[in-house]
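Enquirer: Just to be clear, the model below is a prediction. Sequence and coordinates:
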Amino acid sequence: MLDERKLEVLRAIVEDYVATQEPVGSKALADRHNLGVSPATIRNDMAVLEEEGYITQPHTSAGRVPTDKGYRLFVDRLTTVKPLSAAERRAIQTFLDGAVDLDDVVNRTVRLLAQLTQQVAIVQYPSLTRSTVRHIELLHLPANRILMVVITNTGRVEQRTVEVTDQVDDDLLANLRSRLNSTLVGKRLTEAPQLIAKVPEQFPPEERGAIAGVLSTLLDALVEHQDERFALGGTANLARFGQDFKHSIRPVLEALEEQVVLLKLLGEATDTTQLTVRIGHENPYENLSSTSLVAVGYGPKDEVIAKLGVVGPTRMDYPGTMGAVRAVARYVGKIVAGA
């Protein structure tokens, strides 16, 4: 266990390295920070921090830089994250309040996060498995087709076109629409298979064949293809940190293009609104071992229906990034709740 003075030295090294991008020496720490001890004492503390693996010397006669272990201790010891200013909070609310639908909310959120943090922003669309049905619409189309529209409580819209062989007249379609809404509205999509299976019993036998295709397509939309969708923005921001990636920025960009990587990076949404910070080699992919992730869940009230976050180099302004991610998630959660 490190004493408070050594923790203060580590904090100062992290802050200076993030700000200057230069290895930090003992004299610079003594000049910039009110540590209350001499440069010689700071050098001794730095030697202990290096021996314990919290900092390292990139080359001879250079100052020290934090390691993944050092960043982890710095983050774990943070007592507060950097709050956004009143002007920033108003700007976030105004920008997000202008969204017209879920796609617009997600796209605006990605742009906003990337701009606030100057990192790569990732926003997961609300998971269908955690959503409930708000409304189901059925509309006739030409050539024996039916347009089915499913709207969830988060504003997500799923559309399918159903080819029907048996004639479904307006009265039958209206009856089916009514019964589906009375059965499914307010229910989680994970409950859909059991509930839909009981719908044919509400119709006379001669009409069940005509509605079978509609119900099959509805199941397909709600259950079988509960795809996870993501929006990504701000990848150009990584170019500003090219020197932070030991060999090349290309592996990082390639990893971020993979859907499965994004899913594993954010992880499945859980019932927690606690910030997740994964640093360097804590990330599940080797190509992202030079990056850090700051993520949090969002949703109505205390319910998490998806996650959002940012990815950037380990040399990151953690207090500021954590504050921005948390603030944006809260606003998005309120918007989704009122969708």
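Expert: That came through fine. Being a predicted model, the structure only gives us computed values, none of them experimental.
Enquirer: When you work out contacts or count neighbours from here on, use the C-alpha atoms and nothing else.
Expert: Will do.
Enquirer: Tell me where the stretch 151-300 of the chain has helices.
Expert: Ranges of helices within the stretch 151-300 of the chain are 170-184, 192-197, 205-219, 250-256, 259-266, based on DSSP state H, counting those that start in this stretch.
Enquirer: between these, which one is nearest to V24?
Expert: With respect to V24, and counting by C-alpha to C-alpha, the nearest of the helices of the stretch 151-300 of the chain is helix 250-256 at 26.5 Å.
Enquirer: what about versus this one:
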Amino acid sequence: MTARQRAILHLLVEEYIKTKAPVPSARLAEGLGLSPALARYELIALEEMGYLTKPHASAGRVPTRQGFRQYSLSLLPPKPLPESVQARLERALSGAKEPEAFLVKVAVGLSGYPALLRLRPRKTPKVLQVHLSPLAENTLAVFVLEGGRVKEARLPLALSPERLREAEAVLAGPFSELPPPPRGLEDLFAHLARALNAGLSLSYREGLAEALKEPEAQNPGFLERLVQLYEAGGEEVLTPPGRVDVRVGEVEGLAQVQAGFAKGEWLGELTLIGPMRMRYPEALSVALGLTQVYTGVHAG
């Protein structure tokens, strides 16, 4: 991609984010001081490369997933939040009774997008024992962890007492990771792994109503996928501390801006969720800036 093609693509993406409508070639030619013929020529080239598409023969063009991704990655590393904003956030966070809950509220307020904060311990505590009890239609799992912590979970499986005793024998601790499941108990061990991960993690969510303001929310499929992502248990690997990721279209129609961090004994990740037509510059700055303030690390 040439520098001129990159400039055209970035202007088109920014116009589309702003207007929510296909962008005509005349607008790009005017914005970049190009002749209409040259603008059309470069747009055809970008379309052939997969960065743009034309929804209707007479309409302008819109970015594809590939186009949004190229644009968003070009914004890394993000611009830092203004120092005055950082200073206000520091004061507010230091006085907050629940800093994590406050953090996601601020993320929503500054970005205009739903926010999800996930925290996991740096070191997973060892499991000393696992007790499994049959219920009417479920199985009760009780994890006894080092340090005296106990976690309970109801698993959506109904198994015989004999099978549960077989599983308990395999789960005799201590262990840091679940051992391989016996034949026929793969589903039980998969549920145990999810329950254990969820029991060790903390999550904070805020701002789902912000998604309803987006035109894309008129599409029931878009809204369903967004809610599922927002409510997800967070079993995925966290973004590494100090890194910012952009995930465009991995879930159809959605974009995620994620900033990883470390604080004390915890690893964490702040995620902003929106449509692919996301305001990436603001979202990236907010995600990185808030995690820096939260952990006491500031951009130069």
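Expert: Structure's in. What do you need? Just so it is clear, the structure is predicted and the values come from calculations on it, not from any experiment.
Enquirer: Kindly reformat the helices of the stretch 151-300 of structure 1 as CSV containing distance to T80 of structure 1 and mean neighbour count.
Expert: Converted to CSV, these look like this (distance: least, C-alpha to C-alpha, whole Å; neighbours: other C-alpha atoms under 10 Å):
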stretch, distance to T80 of structure 1, mean neighbour count
helix 170-184, 43, 16
helix 192-197, 43, 14
helix 205-219, 46, 17
helix 250-256, 29, 16
helix 259-266, 23, 16
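Enquirer: Redo those helices as TSV? Include distance to Q226 of structure 1.
Expert: Formatted as TSV, these follow (distance: least, C-alpha to C-alpha, whole Å):
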stretch	distance to Q226 of structure 1
helix 170-184	17
helix 192-197	12
helix 205-219	10
helix 250-256	21
helix 259-266	13
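Enquirer: closest one to T321 of structure 1 among these?
Expert: Taking C-alpha to C-alpha, helix 259-266 is the member of the helices of the stretch 151-300 of structure 1 nearest to T321 of structure 1, at 15.8 Å.
Enquirer: how far is the closest one from where the chain is centred?
Expert: What separates the centre of helix 259-266 of structure 1 from the centre of its chain is 10 Å, taken as C-alpha atoms, centre = their mean, to the nearest Å.
Enquirer: Show me where structure 2 has its helices.
Expert: Assigned by DSSP state H, structure 2 shows helices spanning 3-19, 25-32, 36-48, 65-73, 83-94, 99-111, 161-170, 186-200, 208-211, 220-231, 280-295.
Enquirer: Out of these, the one nearest P55 of structure 2 is which?
Expert: Comparing the helices of structure 2 against P55 of structure 2 with C-alpha to C-alpha, the closest turns out to be helix 36-48 (11.6 Å).
Enquirer: Okay, angle between that closest one and helix 3-19 too, please.
Expert: Comparing the axes of helix 36-48 of structure 2 and helix 3-19 via axes from the mean of the first three to the mean of the last three C-alpha atoms, to 10 degrees yields an angle of 80 degrees.
Enquirer: which part of structure 1 lines up with helix 36-48 of structure 2?
Expert: Under TM-score structural alignment, helix 36-48 of structure 2 corresponds to residues 39-51 of structure 1.
Enquirer: Now find how far off-centre the matching stretch is within its chain.
Expert: Distance of stretch 39-51 of structure 1 from the chain centroid (C-alpha atoms, centre = their mean) equals 38 Å.
Enquirer: re the thing from before, to V157 of structure 1, which of the helices of the stretch 151-300 of structure 1 lies closest?
Expert: Closest among the helices of the stretch 151-300 of structure 1, using C-alpha to C-alpha: helix 205-219, at 12.8 Å.
Enquirer: Before I go, just wanted to say thanks for your time.
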